[in-house]
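Colleague: Sequence and predicted structure are below.
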Amino acid sequence: MDTDEQVERAGCAQQYEDLQLCMADNDRDWAKCQEKVKAWKDCFNGAKNSENSGPTKPASK
C-alpha cells in the first residue's frame, strides 16, 4: 500500500493535501509548516488508534 492509499484510508487526505501545499509554498521548509504537520499527524494517529481500539478478541482459555 502506498502513502496515498494509507492517507486516503485513514481519512486524512485533506490534511495531507494541506501539508503538501504548504511545503510547496514554502520551499519544502518543514519549520514553516508545523501547524499542517501537526494536523496531519494528529489525524493519521487518531485513525490508527481507532483501528487498534476496535473490538477485542476473546481471550483463549
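Modeller: Cool, the structure landed. Numbering: from 1, shown residues only.
Colleague: C-alpha from now on. contacts and neighbour counts both.
Modeller: Noted.
Colleague: Within the helices and strands, which one has E51?
Modeller: Element membership for E51 (DSSP states H and E) is helix 34-52.
Colleague: whoops, M23 was the one
Modeller: Element membership for M23 (DSSP H and E) is helix 13-25.
Colleague: Check which helices and strands that helix sits against.
Modeller: Judged by 3 or more Cα pairs under 8 Å, 6 or more residues apart in numbering; DSSP states H and E, helix 13-25 is in contact with helix 3-10, helix 34-52.
Colleague: Comparison target, given below:
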Amino acid sequence: MEVQLRDLTKKEANLSILGGDIGILYIIQDVLLNSPSTEFAGVITRHPLTNDLWMRVVSS
C-alpha cells in the first residue's frame, strides 16, 4: 500500500492510497468519526477499474 498526501491544510487532509483495501479504510473512517474533533471522514474509490482510493478528513 502506498499513501500520498494530496493536500494538507490546518483542518483538512486529503490522501491518495494506491493498492489499499477499502474495507480497512472504512474501519479507519469509523474510528475517526467516533472522535469528537472529526467533522468529516470520507473514503471513495476514484474509479472502479483502478486500485486508487481517496480519503478526506476534516477536523474542528
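Modeller: That came through, no problem. Remember, it's a predicted structure, so these values are computed and weren't measured experimentally.
Colleague: what's the TM-score for these two chains?
Modeller: The TM-score (TM-score structural alignment, normalised by the length of structure 2) is 0.28; 26 aligned residues with a Cα RMSD of 2.9 Å.
Colleague: okay, the helices and strands packed on helix 13-25 of structure 1 in a markdown table with mean neighbour count and distance to A24 of structure 1 next?
Modeller: Formatted as a markdown table, those follow (neighbours: other Cα atoms under 10 Å; distance: least, Cα to Cα, whole Å):
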| stretch | mean neighbour count | distance to A24 of structure 1 |
| --- | --- | --- |
| helix 3-10 | 13 | 17 |
| helix 34-52 | 15 | 12 |
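Colleague: wait, which of the ones you listed is closest to Q20 of structure 1?
Modeller: helix 34-52 (8.8 Å; Cα to Cα).
Colleague: L32 of structure 2: neighbour count?
Modeller: 19 (other Cα atoms under 10 Å).
Colleague: Could you check how far it is from V57 of structure 2?
Modeller: 8 Å (Cα to Cα, to the nearest Å).
Colleague: Fine, thanks again, bye for now.
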